[in-house]
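Trainee: okay, predicted coordinates and the sequence, questions at the end:
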Amino acid sequence: MEICHGGGEPDASADSSESVSTIVARELAATMGRRPTATTPLAESVDPDAMDELFAASDTELEIAFEHDGYLVRVSEDRVSVSPTE
């Protein structure tokens, strides 16, 4: 899975053994310049378990987008993009 900070070109890739919600939480924290434990819980904006299940069970192209703590998060089967909403 590719990781894009600021919505631009990929600048990292994630370990395929990690859950989608773990990757999203980690990349949100990195974009915010914080530790994952110092950010608003992802569950405030989206159900992390449902997101993990949705991507694990999907056999078609899928993309979701949501706002979390002032950031737009876009998640697809092969990419996570985090950018400020402002």
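Mentor: Good, I have the coordinates. Numbers count the residues shown, from 1 in each chain.

Trainee: please make it C-alpha for all contacts and neighbour counts, starting now.
Mentor: OK.

Trainee: what is the host helix or strand of residue 72 packed up against?
Mentor: Using DSSP states H and E, residue 72 falls within strand 71-76. Applying 3 or more C-alpha pairs under 8 Å, 6 or more residues apart in numbering; DSSP states H and E, one finds that strand 71-76 contacts strand 63-68, strand 79-84.

Trainee: just want the angle from it to strand 63-68.
Mentor: In terms of direction (axes from the mean of the first three to the mean of the last three C-alpha atoms, to 10 degrees), strand 71-76 departs from strand 63-68 by 160 degrees.

Trainee: identify the residues contacting strand 71-76?
Mentor: 24, 28, 61-67, 80-86 (C-alpha atoms under 8 Å, 6 or more residues apart in numbering).

Trainee: okay, one more to line up with it:
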Amino acid sequence: MVDGSISYALVRKVAAEKGVDPAALTPLHEVIDPDALEAMFDDADGSTLRNGQVTFNYEGFTVEIDHERSVSLTAIHHDG
């Protein structure tokens, strides 16, 4: 993962929320294709995601990344 990438920011944010080292997390590529994720938000060719969002579950959180590259986490609560 490249420092400054969406994937890097996401993993660091989840690790901080959980209070663990990023290396202790499930590898992101087991949940979502990091290259595809980066491509959606890469503006090098002017074809970035202009609106909308990407949402998926990772490490007990619902992760939402919007068109402004903002990463938000919502804890998934399980009843029972």
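Mentor: Here it is on my side, so go on. Here the structure is a predicted model, which is why all the values come from computation and not from measurement.

Trainee: check the secondary structure at the residue of the first structure most remote from its centre for me.
Mentor: Most distant from the centre of the first structure: residue 59, at 19.3 Å, with distances by C-alpha atoms, centre = their mean. Secondary structure, DSSP: H, G, I helix; E, B strand; the rest coil: residue 59 of the first structure is coil.

Trainee: same check on residue 8 of the second structure?
Mentor: Under three-state DSSP, residue 8 of the second structure comes out as helix.

Trainee: per the alignment, it corresponds to what in the first structure?
Mentor: Counting by TM-score structural alignment, residue 8 of the second structure corresponds to residue 22 in the first structure.

Trainee: over to residue 29 of the second structure?
Mentor: Match for residue 29 of the second structure (TM-score structural alignment): residue 43.

Trainee: in a helix, its match, correct?
Mentor: Yes. Remark: residue 43 of the first structure belongs to a helix, assigned using three-state DSSP.

Trainee: what is the burial count for it?
Mentor: 12 (other C-alpha atoms under 10 Å).

Trainee: and the spatially most central residue of the first structure, what is it in contact with?
Mentor: Nearest to the mean C-alpha position of the first structure, counting by C-alpha atoms, centre = their mean, stands residue 24 at 2.6 Å. Residue 24 of the first structure makes contacts with 73, 80, as judged by C-alpha under 8 Å, 6+ apart.

Trainee: change it to 10 Å
Mentor: With contacts taken as C-alpha atoms under 10 Å, 6 or more residues apart in numbering, residue 24 of the first structure has the following neighbours: 3, 14, 30, 36, 42, 48, 73-75, 79-82.

Trainee: repeat that for residue 66 of the first structure.
Mentor: Residue 66 of the first structure touches 45-46, 72-75, 82, counting by C-alpha under 10 Å, 6+ apart.

Trainee: ditto for residue 30 of the first structure
Mentor: Contacts of residue 30 of the first structure (C-alpha under 10 Å, 6+ apart): 5, 24, 36, 82.
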